[in-house]
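>>> quick one: sequence and predicted model below, then my questions.
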Amino acid sequence: MMTNLFSIFDPSTSFGSPLNWLSVGLGLFFLPYCYWVLPNRFTVFFSSFTTVLHREFSVLLGPNYKSGHTFLFISLFVFIMFNNLLGLLPYVFTASSHLSLTLALALPLWLAFMFYGWLNNTKHMLAHCVPLGTPGVLMPFMVLIETISNVIRPGTLAVRLAANMIAGHLLLVLLGNQGPNMSSVLLGVLLFVQVLLLTLESAVAVIQSYVFAVLATLYSSEV
């Protein structure tokens, strides 16, 4: 029995141990089999899907990107998407609803971009703090604002993903707890609403993983 609403995000509530964190690696079992003689439909779909992502991220990275850079962001997208979608299944822990996971994805990426930019493109990083056409009087304030907006980037990436996952799951749980107290007619309406919300959450799971990967790509292109 849940002590509070947020206990559904506790990995120890189902089995009495934090083994639910192992669900983070469940996506590896759904990856296509690359050693088949003939590719199956899932392999063809996955290859086409990653090709579209590669083209999209190549455009975002700009003309100066090097071959292979998009694989980092494609892997990031697939990892987050699998975790978000698996969290919608019954009795599967939603790892992407925890800041300990989302911040662990966002912070190292941001630090790597910052170290690379300041060590290799110092002038570009300094010029990026002052937008083109800024009056001389406003330059100190623009540097301060740009620095603050740059520092909070990993936090916004992590909080955005975790908050969206938590909000949808809490809504599903709140509506689901009202089922035993409803009549049969209202119960049918509730089930219909739950199915609609589950469909919406599936779309949110894919969209949020895409937003996370796209923002990481844009941050990389700036350095």
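Received, thanks.

>>> from here on, contacts and neighbour counts on C-alpha atoms
Fine.

>>> all helices for this protein, in order.
Counting by DSSP state H, the chain has these helices, from start to end: 41-61, 69-86, 99-120, 122-128, 139-151, 153-176, 184-221.

>>> buried residues in the third one?
Spelled out, that is helix 99-120. Of the residues in helix 99-120, 99, 102-103, 105-107, 109-110, 113-114, 117 count as buried by neighbour count, 16 or more other CA atoms under 10 Å.

>>> here's the one I want to compare it with:
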Amino acid sequence: MLQEKLKKSFRRKFNNPELSYLHKKTLRSTVLKKAKTCNKCPYCESLNGIVKKSPTGILKIIHDKYRNKKPTDPIVLNVLKDFHEAKELNKEVAAMINSGLIIELTPLEVLNLFRRIPDEDIPLLGMNVKACRPEDLILTRLPVPPLCIRPSVISDIKAGTNEDDLTMKQSEILLINDVIGRHIASGGKSELLQEDWDYLQLHVALYINTQKTWSRIGTTTQGQAGTIPR
């Protein structure tokens, strides 16, 4: 989102070997502030809106691309026209998208965007391209600890043992993956697949950090527990 001249200036500062951690952090904040003020891509002239957490969905990120445009703007009217035409041809679209002007950024879309960032721009994010890239921050595979980390526990209530919480959560993730695969194979509705996908994202988040995720979603999960058929 930055002009090439400005990016070169920031690159020189980031490449300074004597740059301290605090100075690097401040410099990174400056880069982000400059990028946020850019409302249009300097290369393809595509509109750039606000990227934020969705107020309506759990663990969702949206791109409010046309936030700075008036409802009567020709660009907005054309987008809404295309959206309504798509709704007429496919009724499932209406149930999945609240507004034609709000774009939901799925993990796969974000992953592909991160992969397209050139290596020369990585230092502007405060990252070392030799050590990592932005796409490394998105998990595509889950680490599974060995059995010694998640042993079975003898039950005090009934005879036998209970599986560790991590093992139970892994079983649920595998179950949801299997359900998604069966729904895709059988040509399931898009709305149903979207619910399965959201449910999978939720359980992966719970697997990584139960406490923080529960504090964010409250009791919403209890209402979603019946969306995955057993």
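Done, it's in. Values in this document were obtained by computation on a predicted structure and should not be read as measured data.

>>> work out the TM-score between the chains.
Once superposed, the chains reach a TM-score of 0.26 (TM-score structural alignment, normalised by the length of structure 1), with 80 aligned residues with a CA RMSD of 4.6 Å.

>>> hmm, back to that, check the helices of structure 1 for me and report the most buried one.
With neighbours taken as mean count of other CA atoms under 10 Å, the helices of structure 1 reach their highest mean count in helix 69-86, at a mean of 20.

>>> quick check: angle from it to helix 99-120?
If you take axes from the mean of the first three to the mean of the last three CA atoms, to 10 degrees, helix 69-86 of structure 1 sits at 170 degrees to helix 99-120.

>>> got the angle for helix 69-86 of structure 1 vs helix 153-176?
Using the same axes, to 10 degrees, helix 69-86 of structure 1 lies at 20 degrees relative to helix 153-176.

>>> which one of the buried residues of helix 99-120 of structure 1 is nearest to residue 144 of structure 1?
residue 114 (16.5 Å; CA to CA).

>>> please point out which parts of the longest helix belonging to structure 2 sit buried.
The helix that spans the most residues within structure 2, counting by DSSP H, is helix 165-185. Residues of helix 165-185 of structure 2 classed as buried under the neighbour-count rule (16+ other CA under 10 Å) are 166-167, 169-170, 172-173, 175-176, 179-180, 183.

>>> could you say what helices and strands it packs with?
Other helices and strands packing on helix 165-185 of structure 2, by 3 or more CA pairs under 8 Å, 6 or more residues apart in numbering; DSSP states H and E, are helix 190-208.

>>> next, the angle helix 190-208 makes with whichever helix or strand comes after the helix it packs on.
Toward the C-terminus, helix 190-208 of structure 2 is succeeded by helix 210-217 as the next helix or strand (DSSP states H and E). Taking the same axes, to 10 degrees, one finds helix 210-217 of structure 2 and helix 190-208 inclined to each other by 140 degrees.

>>> I'd like the next helix or strand past helix 210-217 of structure 2.
helix 220-224.

>>> who touches that following helix?
Contacts with helix 220-224 of structure 2, where a contact means CA atoms under 8 Å, 6 or more residues apart in numbering, come from residue 199.

>>> check stretch 101-112 of structure 1 too.
Contacts for stretch 101-112 of structure 1 (CA under 8 Å, 6+ apart): 95-96, 153-155, 157-159, 161-162, 216, 219.
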